[in-house]
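Chemist: sequence unknown, structure follows:
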């Protein structure tokens, strides 16, 4: 009889521990190419902390998050951006297109890598949030992201990207 009670108690304890481990999970939508082997290669190398923020569990393939509250979200397998007028910076050999429309929260996406990686991070510092340095985030993750295959695209100087109008002949 004692043996029968042990089995249900063991199952209950295991289920409780499993649920407790999921309490801090960050919900992040998986990207369309999140199942690529290139993303898997990057994911196994991600650090436990980025810009002073500790890594947290996420609920989707090829995603990661750091900070509590979350200050950095990483998604591998997003669509590569096409030509854009957004600022593009190169960090450790990886080109990043920078969307500053929600500053002090930034969305940056690799340019010239397939599949692409998107980072969303918060640089704001307040009583509740200790924001991260965008430079620290990009310097920590760019060497790992550089493992993704290149697709031929690269950042160009804004002057080179903007065509100069030719004089109109009378």
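Modeler: Cool, got the structure. Small disclaimer: the values here were computed from a predicted structure and weren't measured.

Chemist: contacts, neighbours, all on C-alpha from now
Modeler: Will do.

Chemist: I figured residue 73 hits residue 121, correct?
Modeler: Yes - Residue 73 is within contact range of residue 121, at 6.3 Å (criterion: C-alpha atoms under 8 Å).

Chemist: below is structure B, check it against A:
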């Protein structure tokens, strides 16, 4: 994995030390890039902290465990979830054939909730 431009932000360290040992049944793996994490063998969930903060988007946005996420399914069944209204931003890239995005985001929610909020919130939610 490659660290994001903002990986050395202390808020990313606050997140990575709180990440769970497993998400949706996938065990955490060692990564050697700062402010990153991976779960599964082979990796089915990749996390990178310190990515660019997204601006307003037409992509769906959902809230899990108190964190707003922009959902990009362009590469389905691989999905990219990016925090919205958090600085620095954090991205999760996962394989929906192997894990549930909803469960993964719930499992990491407490850790990701450590990121400071900007005041921006999701206004659109995906259709149920």
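Modeler: It's in. Please read all numbers here as calculations on a predicted model, not as lab measurements.

Chemist: what's the TM-score here?
Modeler: Once superposed, the chains reach a TM-score of 0.94 (TM-score structural alignment, normalised by the length of the second structure), with 125 aligned residues with a C-alpha RMSD of 0.9 Å.

Chemist: now the residue nearest the centre of the first structure: how far from residue 9 of the first structure?
Modeler: The residue lying closest to the centre of the first structure (C-alpha atoms, centre = their mean) is residue 74, at 1.6 Å. Shown here: residue 74 of the first structure relative to residue 9 of the first structure, a distance of 38 Å by C-alpha to C-alpha, to the nearest Å.

Chemist: also residue 103 of the first structure?
Modeler: 50 Å.

Chemist: same check on residue 75 of the first structure?
Modeler: Distance from residue 75 of the first structure to residue 9 of the first structure, by C-alpha to C-alpha: 39 Å.

Chemist: neighbour count for those two, which is higher?
Modeler: residue 75 (25 against 11; other C-alpha atoms under 10 Å).

Chemist: which position in the second structure pairs with that one?
Modeler: Using TM-score structural alignment, the equivalent of residue 75 of the first structure in the second structure is residue 48.

Chemist: swap in residue 98 of the first structure?
Modeler: Per TM-score structural alignment, residue 98 of the first structure is aligned with residue 71.

Chemist: again, but for residue 48 of the first structure
Modeler: Checking TM-score structural alignment: residue 48 of the first structure goes with residue 21.

Chemist: what's the answer for residue 123 of the first structure, then?
Modeler: Checking TM-score structural alignment: residue 123 of the first structure goes with residue 96.
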